[in-house]
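Asks: Just a sequence and a predicted model for now, questions to come.
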Amino acid sequence: MILKKDTSVVSWGDFLDVYHKIRQKGMSYLFSKLHLSHSARVSSKWDLHTASSDFWEVPEIVMDWNKSISGDENKEYEDYVAEKYFKGKTGLKILSVGCGDGSHERKFAVYPAVEKVVGIDIAEMRVKRAREMAQELKLPIEYIAGDFFKQDFEKESFDVILFSSSLHHFSNISTFLQNYIKPLLKNGGLLVVYEFSGPNRLQWRNSQLKEANRILQTLPNKFKTLYDGKTLKKKVYRPGLLRMLLVDPSEAPDSENLVKGIHDNFTVLEEAKLGWNILHSLLKGIAHNFVSDDVETKKVVYSLIEQEKKFMQITKENDAIFGVYRKD
């Protein structure tokens, strides 16, 4: 394997992350990863996943993404898509690949145009919770816990296929879309994508790391405290490839080719750049410090958002997209 210059096999950040994970979950967490198979590690990662300190938990950041997509910071992308593309239609069938806890499917399922939503995910515990919520709300959703590649979905049976932070977990994205996704869509059907499209295996570019670390040094200490409430985040690191493969071997194997893969197979109806190239790594582990509703916190968050936008303008780099595409 030939490594790019912006690549780390092992980084100091890996040791720090393992140290904090052991303090939080015990040595059993580390040993469990060493004994799991590829698919079991993926399932374990997402069954046990908590999002208590990731950048998507900061309301102002999510509202900025909403505005980039729909022009309205209070309109989530599910509502935007349904209102724009489901109008005047009935009997729609939606497939969500990598549905997780089912939040996106529940938002689509409330629209009268939707007859049925099918969600599939490899993480059994998350699917179990999704089923329980759908049943409680009496929504027309079927959740499947299992490997997408082992399912026998009928060809051209779906009007919409959704990927919400899941497409980047697949290898050889262009081929995957051509051979497995496109055949399931009806002619004229829609592919809806809300996705990470940055460096493979989260191997942050040197330019990203430099800017993220510059911004980190400007933050007051109270905004740099890790989730234990004591330790300060002193540096942003590129995750090592060994850790990536150990913790979640499905994480971003071909993400940097995601946009091209979509364009190779579908007609673009709309596409928005969401950024994620600074805040993703910068706020990892410290995002919980930015959810307060006080004036100072909001001011800092808005400043971070603007600094990422400025970085995007200067470098022309972007690590996430929202898009709606059509099968012709």
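Replies: Thanks, I have the structure now.
Asks: going forward, measure contacts between C-alpha atoms and count neighbours the same way
Replies: Will do.
Asks: Select the longest helix from this protein.
Replies: For the chain, the helix that runs over the most residues, judged by DSSP state H, is helix 295-315.
Asks: quick one: contacts of that one?
Replies: Identification of contacts with helix 295-315 by Cα atoms under 8 Å, 6 or more residues apart in numbering yields 60-61, 275-279, 290-292, 317-318.
Asks: Which entries within the residues you listed meet the buried criterion?
Replies: 60-61, 275-279, 290-291, 317-318 (16 or more other Cα atoms under 10 Å).
Asks: My understanding was that Arg129 contacts Gly100; is that so?
Replies: No - judged on Cα atoms under 8 Å, Arg129 makes no contact with Gly100 at a distance of 9.3 Å.
Asks: Which of these two has more residues huddled nearby?
Replies: Gly100 (28 against 14; other Cα atoms under 10 Å).
Asks: show me what contacts the more buried one?
Replies: 46, 120-121, 123, 126-127, 130.
Asks: ok, those residues vs Lys75, which is closest?
Replies: Using Cα to Cα, Ala130 is the member of the contacts of Gly100 that lies nearest Lys75, at 22.7 Å.
Asks: that's a strand at the closest one, yeah?
Replies: No - using DSSP: H, G, I helix; E, B strand; the rest coil, the assignment for Ala130 is helix, not a strand.
Asks: Could you report the separation of Tyr77 from Gly323?
Replies: To Gly323, Tyr77 is 10 Å away according to Cα to Cα, to the nearest Å.
Asks: next up, a second structure to put side by side with the first:
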Amino acid sequence: MSKSDENADRVKAHWNAQSAKKSQGWTSNGKILEYVLKNISGSNKFWLNWLFEDHIKRPIDNLLSLGCGTGGHEFIMARTGLVSHIDAFDISPSSIASARERALAEGVKNISFEEKSFEDFISNPPNKKYDAICFFGSLHHVTPIEDVLFTCRSLMSDNSILIFNEYTGYMYALPSPKTESIIEEIHKCIHPKFINDGFEKVKFFDLEHMLKHDPSEGVRAPLIIPILRQIFDVSFLKATAGPILHRYYSHLNHDFANSHTPEAETIMNLLIFIEEILLKNQVLDPDFHIGICKLKKAL
């Protein structure tokens, strides 16, 4: 078995396992979600609804979603009334099975879910054009970004759009030395009773861990926006969050962080304020971006 095949098997196993988990991600915290949504839309409206209802503002007949997972975003789009049909694929068999079961249970008939890898997509792309193509947290798992995006371009017509909401930070989701040192200083300021068990000291996964468990995580993330700019006209681009909150949230006791007590509100507000100041003064770079691309006009 080749190294690439081994990595593909690790990625598939990782996402099969993830699809069965109900872990609390950083945006499960109400304060953090409010911060991210306000960065995107200036309101509390969910970013995907805002994007379609307030920004795109036109019906989409056929949409392709790459790396759909269990289909959470696809179900939202299917119900906006602005998307007629969605083709969606993911490498994880359990994720696709879960999405199909949900579609059947909820009577959603305008989404087609398929088990497929990005490599399969490149070698055997759909034989149709799409009005919109989406990457929602999947493009940063792609090694051949150029090949995937060139394939996407071939499936687009003049009025088509490519939409993304992606991690664009350090490769393999590793923290920069500056980010790591800032989080370590923040951690010293938080009382131990507010810290998750096992996180007395700051913990970050290293490269060896990432390559063993999910070698696709953020594999070429810093190159996403530069490559998009080369292949498409990036008509809309917005930073949505920085490197502090999504890395540090796992260290906090989640019951406390979501308790709405004065102590919890104060700590969460301060963490958000710290990230905002660091980004505003360009001490750290944002880790996430949302954007819309169009085909480049011929010269």
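Replies: All right, it came through fine. Computed from a predicted structure; not experimentally measured.
Asks: what's the farthest-apart pair in the contacts of helix 295-315 of structure 1?
Replies: Using Cα to Cα, the contacts of helix 295-315 of structure 1 span at most 29.4 Å, a distance reached by Ser292 and Glu317.
Asks: Might one say that Ser164 of structure 1 is in contact with Gly102?
Replies: No - between Ser164 of structure 1 and Gly102 there is no contact under Cα under 8 Å: 10.5 Å.
Asks: between these two, who's got more neighbours?
Replies: Gly102 (24 against 18).
Asks: Any idea how many residues pack against the closest residue to the more buried one other than its chain neighbours?
Replies: Nearest non-adjacent residue to Gly102 of structure 1, counting by Cα to Cα, 6 or more residues apart in numbering: Ala130, 5.0 Å away. By other Cα under 10 Å, the residues close to Ala130 of structure 1 number 24.
Asks: just Phe236 of structure 2 next, same as before
Replies: 12.
Asks: For the counterpart of it in structure 1, give me its contacts.
Replies: In structure 1, the residue paired with Phe236 of structure 2 according to TM-score structural alignment is Glu270. For Glu270 of structure 1, the contacting residues are 323-325, by Cα under 8 Å, 6+ apart.
Asks: What's the match for Phe158 of structure 1 in structure 2?
Replies: Under TM-score structural alignment, Phe158 of structure 1 pairs with Tyr130 in structure 2.
Asks: Pretty sure that match sits against Ser154.
Replies: No - taking Cα under 8 Å as the contact criterion, Tyr130 of structure 2 and Ser154 are not neighbours in contact, 9.7 Å apart.
Asks: Show me where the stretch 1-150 of structure 2 has its helices.
Replies: With DSSP state H, counting those that start in this stretch as the criterion, the stretch 1-150 of structure 2 has helices at 3-20, 30-41, 47-50, 72-78, 93-106, 118-123, 145-154.
Asks: what packs against the fifth one?
Replies: Yep, that's helix 93-106 of structure 2 we're talking about. Applying 3 or more Cα pairs under 8 Å, 6 or more residues apart in numbering; DSSP states H and E, one finds that helix 93-106 of structure 2 makes contact with helix 3-20, strand 111-115.
Asks: Adding mean neighbour count and distance to Lys203 of structure 2, write those out as CSV.
Replies: Shown next, in CSV, are those (neighbours: other Cα atoms under 10 Å; distance: least, Cα to Cα, whole Å):
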stretch, mean neighbour count, distance to Lys203 of structure 2
helix 3-20, 15, 20
strand 111-115, 20, 34
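Asks: what would those look like in TSV with distance to His209 of structure 2?
Replies: Listed next are these as TSV, based on distance: least, Cα to Cα, whole Å:
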stretch	distance to His209 of structure 2
helix 3-20	12
strand 111-115	27
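Asks: Looking at those, which is nearest to His141 of structure 2?
Replies: Proximity to His141 of structure 2, assessed across those by Cα to Cα, is greatest for helix 3-20 (9.1 Å).
Asks: Over which residues of structure 1 does the lengthiest strand in structure 2 lie when aligned?
Replies: In structure 2, assigned by DSSP state E, the strand with the most residues is strand 156-167. Under TM-score structural alignment, strand 156-167 of structure 2 corresponds to residues 185-196 of structure 1.
Asks: doesn't the match of Phe236 of structure 2 fall inside a strand?
Replies: Yes - looking at Glu270 of structure 1 with three-state DSSP, it is inside a strand.
Asks: and it, how far is that from Ser166 of structure 1?
Replies: From Glu270 of structure 1 to Ser166 of structure 1 the distance is 19 Å (Cα to Cα).
Asks: just Glu271 of structure 1 next, same as before
Replies: Counting by Cα to Cα, the gap from Glu271 of structure 1 to Ser166 of structure 1 is 17 Å.
Asks: Cool, thanks, signing off.
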